[in-house]
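> fold the following for me, if possible:
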Amino acid sequence: MTKITYIEHDGTEHVVDVKNGLSVMEGAIKNNIPGIDADCGGACACATCHVYVDAAWEDKTGDKSAMEESMLDFAENVEPNSRLSCQIKVSDALDGLVVRMPESQH
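You can find the predicted model right below:
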């Protein structure tokens, strides 16, 4: 299990253990974390699982695929550290990962 901290737009923190092999989005959904809608169920076909990856973790979450870059065009308030949480696979290397949610997913 990997510990991930999800921070809502208002600053509310949720620290949960997520099974390796799941995506960061799946970890949020399985733990009822508000702020990640995941309308497409993790198919990289929407942008409703948009998160901001904490600067200390950007290098460890991997590169954005062309598809992810394209889907981020549909997200609001995209920043250089924006990612679709469905595209970040959980592993031991991400133990302690911190992600923040935007104000809105729509």
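> every contact and neighbour count from this point should use C-alpha atoms.
Fine.
> which stretches of the chain form strands?
2-7, 13-18, 50-53, 82-84, 97-100 (DSSP state E).
> most tightly packed of those strands?
Highest mean neighbour count among the strands of the chain (mean count of other C-alpha atoms under 10 Å): strand 50-53, with a mean of 26.
> and this one, so I can compare the two:
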Amino acid sequence: MDVKDYNKLEDPTDEENDMLDLAFGLTETSRLGCQVIAKPELDGVRLALPAATRNFAVDGFVPKPH
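A predicted model of the protein is given here:
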């Protein structure tokens, strides 16, 4: 996400920043996708998805294959 669009978002919470610390390929404008709410002022925003992820199971949860 470019800086002008990033600056239209509310600041990330401490909890989001903690999650981002674990993210693959973190950049200065990285955000969790679930925190980027579609609003009219973001019309035309361009997002880049990381080439890889660091998904892991928490508290013994193991997702079912799809």
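> quick TM-score on the pair, please.
The TM-score (TM-score structural alignment, normalised by the length of structure 2) is 0.72; 54 aligned residues with a C-alpha RMSD of 1.1 Å.
> before we move on, back to that, quick one, which of the strands of structure 1 is nearest to residue 65 of structure 1?
strand 82-84 (10.2 Å; C-alpha to C-alpha).
> corresponding residues in structure 2 for that closest one?
Per TM-score structural alignment, the counterpart of strand 82-84 of structure 1 in structure 2 is residues 30-32.
> repeat for stretch 54-64 of structure 1
Under TM-score structural alignment, the match for stretch 54-64 of structure 1 is residues 2-12.
> need the contact partners of that stretch.
Stretch 2-12 of structure 2 is contacted from outside by 29, 31, 36, 41-42, 45-46, using C-alpha atoms under 8 Å, 6 or more residues apart in numbering.
> now do the same end-to-end measure for stretch 29-42 of structure 2.
In stretch 29-42 of structure 2, first residue to last residue: 15 Å (C-alpha to C-alpha, to the nearest Å).
> cool, and stretch 75-83 of structure 1?
Criterion C-alpha to C-alpha; first-to-last residue distance in stretch 75-83 of structure 1 is 10 Å.
> and stretch 77-84 of structure 1, by the same measure?
Span of stretch 77-84 of structure 1 from end to end, C-alpha to C-alpha: 13 Å.
> the helices in structure 1, which residues?
24-30, 66-72 (DSSP state H).
> distance to residue 17 of structure 1 added to those, as a markdown table?
Formatted as a markdown table, the helices of structure 1 follow (distance: least, C-alpha to C-alpha, whole Å):
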| stretch | distance to residue 17 of structure 1 |
| --- | --- |
| helix 24-30 | 8 |
| helix 66-72 | 25 |
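> ranking those by burial, who's on top?
Highest mean neighbour count among the helices of structure 1 (mean count of other C-alpha under 10 Å): helix 24-30, a mean of 22.
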